[in-house]
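Q: Sharing a model prediction with you, sequence too.
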Amino acid sequence: MRIVFAGTPEVAVPTLEALHGSTHEVVAVVTREDAPLGRKRVLTPSPVAVAAQALGLPVIKANRMTAEITDAVASYRPELGVIVAYGGLVPRALLDTPTHGWINLHFSLLPAWKGAAPVQQSLIAGETENGITLFRLVEALDAGAILRQRSIPFSDTATAGDVLAQYAVDGTKDVLDAVDSIADGTAVFAEQEGDGTYAKKLGNSDGHLDWTQPADAVYARFRGVTPEPGAYTDVNGQRVKVLELARVDAASGDAAIEQVSAGTIILRDGRVLVATATSPLQLTVVQPAGKKPMAATDWFRGQRQEQLTAE
């Protein structure tokens, strides 16, 4: 089939590459416009735009799917649209443009975790299972009938970045199988049941670690916001990014240290520990404001205090 692909971030690239290498033809790629990145705010093409150009595919850049964009897509006479994390709404006119409509690869077990940050929010909620869903794109948010769905396990230390990278690759086979089934007329769609849950987009404030919560909740939030928008804590009025955080194994005896007030940071046996409402967590790699990432032990010793307070 002739396929138009829509996507923007790195997690969408494996699907684009898999479709390009299949028996189907990717006739055009839609992605968001170049965005300013870094301290110098240099306009930078999206990862999907870079991949599409490397594959020699026509690229349509748009932050909004206007009538002009719909006409541009229609000129390629697509039979199917495939979308992965494009980052914008697809209006009815464009939904109806491909002969077979659009299918969307979503990183959750719909109807659970509809919305922009399904992996991140499920990790923050402490869930231990997630997966992928391929569904027919409709105007309502992640509400279309499901074509394929499966659970994909992840480790109990995986961050959102780890899980997204894993699902992006694992989901390519599901996408190819789904496209093949639509092409040969064997695809079966099943309507979603139940309202599910909503996964709102994360903001910078979501990265704040609240040490007054139990260790499991703090660690769950760290996993959910890493690498974006990033975990942080405030120490003596200075913001410190938390790049790596680890559980403390109770069997090792570390979790049995005397309990101080939540947020207290101490150096114990060569490790930087932060007290929570329950057991401590270990700071491994941090990045103080205006500095490069460093080992937490080096950062702590540089403070020249016996203990610090994180808020």
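A: Nice, I can see it. Residues are numbered from 1 along each chain as shown.

Q: For the rest of this, base every contact and every neighbour count on C-alpha atoms.
A: Will do.

Q: what does stretch 40-53 contact?
A: Under the contact criterion CA atoms under 8 Å, 6 or more residues apart in numbering, stretch 40-53 has outside partners 7-10, 12-13, 16-17, 29, 31-37, 58-59.

Q: Show me which residues of it are buried.
A: Residues of stretch 40-53 classed as buried: 45-52 (neighbour count, 16 or more other CA atoms under 10 Å).

Q: Also stretch 191-206?
A: Counting neighbours by 16+ other CA under 10 Å, one finds that the buried residues in stretch 191-206 are 198-199, 202, 206.

Q: The closest residue in space to Ser261 that isn't next to it in sequence: how many residues sit nearby?
A: Leaving aside its sequence neighbours, Ser261 sits nearest to Ala275 (CA to CA, 6 or more residues apart in numbering; 6.7 Å). Residues lying near Ala275 (other CA atoms under 10 Å) number 27.

Q: and what of Leu283?
A: Leu283, neighbours per other CA under 10 Å, totals 21.

Q: Make sure it is actually in contact with Lys241.
A: No. In this structure, Leu283 is not within contact of Lys241 by CA atoms under 8 Å, at 10.4 Å.

Q: so what's the closest residue to Phe189 other than its chain neighbours up against?
A: The shortest distance from Phe189 to any non-neighbouring residue, by CA to CA, 6+ apart, is to Leu147 (4.6 Å). Leu147 makes contact with 133-136, 178, 187-190, according to CA under 8 Å, 6+ apart.

Q: ok, now with 10 Å
A: 103-104, 133-136, 174-175, 178, 181-182, 187-191 (CA atoms under 10 Å, 6 or more residues apart in numbering).

Q: here comes the other one, which I'd like you to weigh against the first:
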Amino acid sequence: MRVVFAGTPEVAVPALEAIAASGHELVGVVTRPDAPSGRGRKLTPSPVAVRAEELGVPVLKPVHPREPDFQADLAALEPDCCPVVAYGALIPQSALDIPRHGWVNLHFSVLPAWRGAAPVQHAIWAGDEVTGATTFRIVKELDAGPTFGVMTEQIRATDTAGDLLGRLAEGGAGLLVATLDGIDDGSLEAREQPADGVSLAPKITVDDARVDWKEPALAVDRRIRACSPGPGAWTTLDGERVKLGRVELVDGDRLAPGELAVGKNEVLVGTATTPVRLGEVKAFGKKQMAAADWSRGVRLPEGARFE
């Protein structure tokens, strides 16, 4: 088939590369416009745009896919199908109607669970043991289209959202190509999603990522892992924001929620249950470092507490 791939962030690159290496003809790529990045806020192309240009594939960067000029350019490419991974914009019906096999999305959950922008983060936060990826035909309703295929992936006890998403991106790339193969040869038919089991996964905000030390240790751990690497879990000390890396669940004497206990080579923090051991910490304006090094640098007083 002639395909036009749509995607934007790094997590979409494995699927782009898999499609480029498949038996399908990659005739174009759609991605978000160049965006300011870095200290100088220089306009920078998306990871998908960079890789597409390296592959020598034409790249379309509409501000919004409803633009008539974009839709005309897309129609001129005569795609049979438009596979999508984390493109980042809603596709209007007029654009959905252009390829004869529609737009096929790779979504990082086992639908109908965790429809929305942050399925991997919510799966970790909720304590799910298994998640996966699903291919489905895009319809107007959010992540509700009929599904083609699914893969599953175990969630490990130490997985951050970044860790898990990386594995799903690699495995999901193969699922997406297999879905295109099945659509092409007619062996695969989309099936409507079940009405039961729907859960939503809205984007996680910076406010969501603030650790609540009054929660149990397990919930603190899940929040931090779900918010890593972005937007990044955080707390405050004396009114200053401190970013937190992974923590470790430990058995130990109870500490008050947020209370810090500094040892020779560790820093423990109290929760509603048992303490957690801090991993890496990044204070405002400082480099990320081991918690013990951070505690020596700030010279934590007796009774110091995260707020």
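A: Noted; the coordinates are in hand. All of these numbers come straight from a predicted model, not from anything done at the bench.

Q: ok, back up a step: are any of the contacts of Leu147 of the first structure buried, and which?
A: Buried members of the contacts of Leu147 of the first structure, counted by 16+ other CA under 10 Å: 103-104, 133-136, 174-175, 178, 182.

Q: Closest one of those to Pro214 of the first structure?
A: Taking CA to CA as the measure, Pro214 of the first structure sits nearest to Thr133 out of these, at 31.9 Å.

Q: part of a strand, is the closest one?
A: Yes. Counting by DSSP: H, G, I helix; E, B strand; the rest coil, Thr133 of the first structure is part of a strand.

Q: how about it, what does it touch?
A: Contacts of Thr133 of the first structure (CA under 10 Å, 6+ apart): 103-111, 142, 146-151, 171, 174-175.

Q: at 7 Å instead, please
A: Applying CA atoms under 7 Å, 6 or more residues apart in numbering to Thr133 of the first structure gives the contacts 105-110, 146, 148-150.

Q: Identify those among the residues you listed that sit within strands.
A: Among these, the members falling in strands (DSSP state E) are 105-106, 146, 148-150.

Q: Of those - the most surrounded one?
A: His106 (27 neighbours).

Q: Thought Leu134 was touching that residue, still the case?
A: Yes. Counting by CA atoms under 7 Å, His106 of the first structure does reach Leu134; the two are 6.3 Å apart.

Q: related to what we said a few turns ago, for the ones in strands among the contacts of Thr133 of the first structure, give me CSV that also has distance to Gly270 of the first structure.
A: Conversion of these to CSV gives the following (distance: CA to CA, whole Å):
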residue, distance to Gly270 of the first structure
Leu105, 44
His106, 42
Ile146, 51
Arg148, 49
Gln149, 45
Arg150, 43
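
Q: Looking at those residues, which one is closest to Glu228 of the first structure?
A: Nearest to Glu228 of the first structure among these, with distances taken as CA to CA, is His106, at 18.1 Å.

Q: Give me the distance between the nearest residue to that closest one once chain neighbours are set aside and Ala190 of the first structure.
A: Spatial nearest neighbour of His106 of the first structure, chain neighbours left out: Thr133 (5.2 Å); criterion: CA to CA, 6+ apart. For Thr133 of the first structure, the distance to Ala190 of the first structure equals 12 Å [CA to CA, to the nearest Å].

Q: now the residue lying closest to Pro65 of the second structure once chain neighbours are set aside: how far from Arg222 of the second structure?
A: Once flanking residues are discounted, Pro65 of the second structure sits nearest to Ile91: 6.1 Å by CA to CA, 6+ apart. Look at Ile91 of the second structure and Arg222 of the second structure: by CA to CA, they are 33 Å apart.

Q: ok, now Thr8 of the second structure?
A: For Thr8 of the second structure, the distance to Arg222 of the second structure - CA to CA - is 27 Å.

Q: quick one, what contacts Val120 of the second structure?
A: 108-109, 161, 165.

Q: Kindly recompute the last result at 10 Å.
A: By CA under 10 Å, 6+ apart, the contact set of Val120 of the second structure is 107-109, 114, 128, 131-133, 155, 160-165, 168, 201, 226-227.
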